[in-house]
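*Asks:* Just need the structure, nothing else, for what follows:
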Amino acid sequence: MQEASSPGPAAIRKITWRLIPFLGLIYLIAYIDRQNVSYAKLQMVGDLGLSEYAYGLGASLFFIGYFLFEVPSNVVLEKVGARLWFTRIILSWGLVTIALAFTQSTAMFYILRFLLGACEAGFFPGVLYVLTIWFPFEHRARMVGSFMIFSAVANAIGAPIGGALLDLDGALGLRGWQWVFVVTGIPAVLMGVVTLLYLEDRPETARFLSDEERRWLSQTLAKEDRDMRKTVHANPFSALLDRRVILMSAYYIAFPLAAYGLSYWLPTIVQGFGVSNTANGFINIIPWVIVAVALRVVPAMAAKSGTQTPYIVGPALFGAACLVLSVYVPGSAVKFAFLCGAAAGIFSAQPVMWSLPSSFLTGASAAAGLAAINSVGNLGGFIAQNVVPWIRDETGSTIAPMLFLAACLTVGALMTFPVQAVIRRHREAGMIAPPPRRASLSH
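*Replies:* Here you go, the predicted model:
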């Protein structure tokens, strides 16, 4: 706790209100622009002659572009600053989203989804890195949770927007799925311009902080790095070979896999209840309202307790159990209730998990390491968008895909224990060994 005379609380409040709503709004737009394909799918599959598998492959190519460009993007961000680089990211993905409205073939769909991933690459891990230079460790899980709430809001408002836009079918000569891409792409282009004018690069140059608040933050972060014996690699790309980063990359796969497997196919599952496109959209608001509440509550509980493991493992196992129960319970309403619980468990564990890498990495190493973990982990989205439709096509039902997602999420939850053990052993070894004279190149 900070003393009453400390500038810390005031600084944290100012930074929170300055950054989190703004970055969250951009993330909301990003999430809508990557998820809008799940609503466009309901019409474009027929128009373009796509099979369920071909659609899943095209949708998942987003993650290949994301994977290839995420680490370089974050390293560039650390060099040039968040203001210019976020502006580039946002403008480019907005233009590609609009271009998706004019897809005329399967090949064009594949290319544009790949480009969307390449353009957006670096935004989410870029925000995670930005939070490490603006917030002390004890605040980060809550800040990531608050930031991720906007993804839940995106799913909530994206659902009715997507359904309503589909019902504009034929207006101005455009199909409903084309309206989905045009209307959801324009806000990104506009926010790119706003970002250039609004965002600050670093605390040292922040005009909204006083000199005393800037000094407090700089001293607090420096002391934290020393006390937690965080790693700074001589070359930031060396962070990719750090055993803790490699292990966390494999560990994180389960969470995007379960999240995207559920959220991409949730509209299709609800459509099976026999509702209209617009009703489908409004029904899909419900799980994301619950997710938003969980994203607020779980990280706050973790921060209050000072521990991470129970608040990663517990929600993840709860989510897996809900996925299994959604398969076997009778009645559409009860199935949907368990899917809501699954979504809450899957998403609320992630902000606490994301506090782990910044407990052992700092500086450019944190930028590269966070991007590596997110890029490899998000291959879970690629797996989900190919394996889930393949399982569905093979079985003819949604039962087997849900069991697959539950099994993957369970494995991810249980991996928390060895991950924490490796991080703890490395820190304890560092406390015993004498401080290094220079940054380590490998681990």
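
*Asks:* Please make it C-alpha for all contacts and neighbour counts, starting now.
*Replies:* Will do.

*Asks:* Not counting its neighbours along the chain, what's nearest the residue nearest the centre of the chain?
*Replies:* Against the mean C-alpha coordinate of the chain, by CA atoms, centre = their mean, the closest residue is residue 124 at 6.0 Å. Spatially, and ignoring its direct neighbours in sequence, residue 124 is nearest to residue 27 (7.6 Å; CA to CA, 6 or more residues apart in numbering).

*Asks:* Check which helix or strand the one you found maps to.
*Replies:* helix 8-35 (DSSP states H and E).

*Asks:* chain center to that helix, what's the gap?
*Replies:* 13 Å (CA atoms, centre = their mean, to the nearest Å).

*Asks:* next helix or strand past that helix?
*Replies:* helix 37-48.

*Asks:* For burial, what's the neighbour tally of residue 171?
*Replies:* 11 (other CA atoms under 10 Å).

*Asks:* again with the one 5 residues further on
*Replies:* The number of residues packed near residue 176 is 24, by other CA under 10 Å.

*Asks:* what's the answer for residue 243, then?
*Replies:* 15.

*Asks:* try residue 207
*Replies:* Neighbours of residue 207 (other CA under 10 Å): 10.

*Asks:* Kindly report the same for residue 424.
*Replies:* By other CA under 10 Å, 13 other residues sit near residue 424.

*Asks:* where's it, which helix or strand?
*Replies:* With DSSP H and E as criterion, residue 424 is part of helix 399-432.

*Asks:* Now do the buried residues in that helix.
*Replies:* 399-410, 412-416, 419-420, 423, 426-427 (16 or more other CA atoms under 10 Å).

*Asks:* What of stretch 39-55?
*Replies:* Judged by neighbour count (16+ other CA under 10 Å), stretch 39-55 contains these buried residues: 39, 40, 41, 42, 44, 45, 50, 52, 53, 54, 55.

*Asks:* go on, stretch 209-228?
*Replies:* Neighbour count says stretch 209-228 has 209, 213, 214, 216, 217, 218, 221, 225, 228 buried, by 16+ other CA under 10 Å.

*Asks:* how about this one, so we can line them up?
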Amino acid sequence: MAEKTTSRAVPDEATVNNALGKVTRHLMPFLLLMYVIAFIDRTNLGWAQQEWEANYGISTAAYTFGATLFFVGYAVFEVPSNLIMHKVGARWWMTRIMITWGIVAASFMFVQGPKTFYALRFLLGVAEAGFFPGVMLYLTYWYPAARRAWATGLFYMGLPIANMFGNPLSGSLLELHGVLGMDGIHWMFLVEGGLAVVVGLICPLVLVDRPSKASWLTEKEQHDLTLQIELEEAAKQKAKPISWGRALADPRILYFCLIYFCIQASVYGLTFFLPKQVTSMTGTSAGFKASLVTAIPWIVALIGVLIIPKLADRRQNHGLLSGLMLAFSGMGIMGSALFLHQPAPALALLSIAAVGFTCAQPIFWQLPTRYLSGAALAGATGLVNAVGNLGGWAAPLLRTWATQSAFGTADNPNEAAGLVVLGMAGIIGVLLVVGLNFFKKSAEERAALSLQSGES
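*Replies:* Down below sits the predicted model:
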């Protein structure tokens, strides 16, 4: 009996490694595909901006406001969605998310003016709410903490891949203008939204809720991988048991929200306007050629995200590396403001920025998952993503304010000022990451006081 207890208490490392290899092969390509499609559908409006402005009365200010409404719907429904997924399982909830967001994304082909644009952007946020934090939560069911930044980094490859291939795809679809009497932007929204629906229909066939239900793992692999995860969760609960309600009010979680806000401000402040920035910089129109140029920063970012999160796992210095990546992001964006009409140095600096904010994200997500589990982790992850993604709401507004109000006008925008304001978000993020040491020291001091009290 003692022998059985010992074998159950200590999972076999080789068996767990074999199981993780199978998990990566079976689940990560599909999760990556889902993220690629999500990001394309979330940001492809950048390619429609010029035509909407010319033919549908959607000004730059209206475009900026509409682009940000996605994050309002996303933020409102994020936490409930994640808590539902924790209860009903990822398989069917992800299916629901994919299909509904695909239908809404395809419906952008019916935009006729600002009002329909606003309504659909808000609905897209509602439909997609819970997807990203749901995946972050889902990975905690399958990967031990020591491998999670690497796995999250694989998932985050979707960001550069979506921009590497999504931009040329969008540019190519725009050139179908006139085919079957449809505008190019109509083809773009129909095809790219339809892809999400198709992937959503495949979802139940690929995703599995937990290791214990994975038919492609042996019984021993199921047992040992589940045990490895359970031991980590039990250690977190023993050290700091916390309900999801208390987790949402924890100042550390609110602090993580601020850091993620800065990261997302960098991501979307650049992504929404990159096609227009490239066409202005190179003197080309929106289309396939411009899309190839916009792919350059994302190719560099893809290389970075394959290497840097794995390095963070190996050295267990997630805080340091996330701060360094945010510094790359901020300095790269601000530096590009000096070369608005010089494509080569501007693209080099934007590539550095893309590496920075792409790699900062998977490394950052290891910080809140270190001391929360279960419903508390589900709720907190949803909150961090919801509030943090409001950076995507704020960044385009701040960029437009800087370029057209504070330092320029609608007729003579100051693009350099907009880039400097966006870059400052990354620098503020660095300072916030440095401030995490305060929470760490406070926790250590409380633990020491508790120990002294117990001894006395």
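
*Asks:* TM-score them against each other, please.
*Replies:* Here the TM-score for the pair of chains, by TM-score structural alignment, normalised by the length of the first structure, is 0.93; 432 aligned residues with a CA RMSD of 1.9 Å.

*Asks:* Trace residue 74 of the second structure over to the first structure, please.
*Replies:* Under the alignment (TM-score structural alignment), residue 74 of the second structure maps onto residue 66 of the first structure.

*Asks:* May I have the residues that are in contact with its match?
*Replies:* 114, 117, 118, 119, 120, 121, 122, 375 (CA atoms under 8 Å, 6 or more residues apart in numbering).

*Asks:* And residue 236 of the second structure, by the same measure?
*Replies:* Residue 236 of the second structure makes contact with 370, 371, 372, 373 under the criterion CA under 8 Å, 6+ apart.

*Asks:* Repeat that for residue 143 of the first structure.
*Replies:* 16, 20, 131.

*Asks:* So which of those residues wins on neighbours?
*Replies:* Busiest of the contacts of residue 143 of the first structure [other CA under 10 Å] is residue 131, holding 22 neighbours.

*Asks:* Counterpart of it over in the second structure?
*Replies:* Under the pairing rule here (TM-score structural alignment), the equivalent of residue 131 of the first structure within the second structure is residue 139.

*Asks:* just residue 167 of the first structure next, same as before
*Replies:* By TM-score structural alignment, residue 167 of the first structure lines up with residue 175.

*Asks:* who's in contact with the closest residue to that match other than its chain neighbours?
*Replies:* In space, residue 175 of the second structure comes closest to residue 184 once its chain neighbours are excluded; the distance is 5.8 Å by CA to CA, 6+ apart. Residues in contact with residue 184 of the second structure (CA under 8 Å, 6+ apart) are 173, 174, 175, 176, 177, 178.

*Asks:* Which ones among these lie within helices?
*Replies:* Among the contacts of residue 184 of the second structure, the members falling in helices (DSSP state H) are 173, 174.

*Asks:* Going by neighbour count, which of the contacts of residue 184 of the second structure are buried?
*Replies:* 173, 174, 175, 176, 177.

*Asks:* Sticking with the nearest residue to residue 108 of the second structure once chain neighbours are set aside, tell me its helix or strand.
*Replies:* In this structure, residue 108 of the second structure finds its nearest non-sequential neighbour in residue 189, 6.1 Å apart by CA to CA, 6+ apart. In this assignment (DSSP H and E), residue 189 of the second structure forms part of helix 184-206.

*Asks:* Would you map the helices across the stretch 251-400 of the second structure?
*Replies:* For the stretch 251-400 of the second structure, applying DSSP state H, counting those that start in this stretch gives helices covering 251-271, 274-282, 288-294, 296-315, 318-336, 343-364, 374-401.

*Asks:* Nearest to residue 453 of the second structure among the ones you listed would be which one?
*Replies:* Closest approach to residue 453 of the second structure among the helices of the stretch 251-400 of the second structure (CA to CA): helix 251-271, 24.4 Å.

*Asks:* And the closest one, what's buried?
*Replies:* For helix 251-271 of the second structure, a neighbour-count test (16+ other CA under 10 Å) marks 252-271 as buried.

*Asks:* What of stretch 322-341 of the first structure?
*Replies:* In stretch 322-341 of the first structure, counting by 16+ other CA under 10 Å, buried: 322, 323, 324, 325, 326, 327, 335, 336, 338, 339, 340, 341.

*Asks:* cool, stretch 153-168 of the second structure as well?
*Replies:* 153-168.

*Asks:* swap in stretch 175-182 of the first structure?
*Replies:* 175, 176, 177, 178, 179, 180, 181, 182.

*Asks:* Kindly reformat the buried residues of stretch 322-341 of the first structure as TSV containing distance to residue 3 of the first structure.
*Replies:* What follows is these, written out as TSV (distance: CA to CA, whole Å):
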residue	distance to residue 3 of the first structure
322	43
323	45
324	48
325	48
326	49
327	52
335	49
336	47
338	44
339	44
340	41
341	39
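
*Asks:* and the equivalent of residue 427 of the second structure over in the first structure, what does it touch?
*Replies:* Using TM-score structural alignment, the partner of residue 427 of the second structure in the first structure is residue 410. Counting by CA under 8 Å, 6+ apart, residue 410 of the first structure touches 316, 317, 320.

*Asks:* aligned partner of the last one in the second structure?
*Replies:* Alignment note (TM-score structural alignment): residue 320 of the first structure maps to residue 330 of the second structure.
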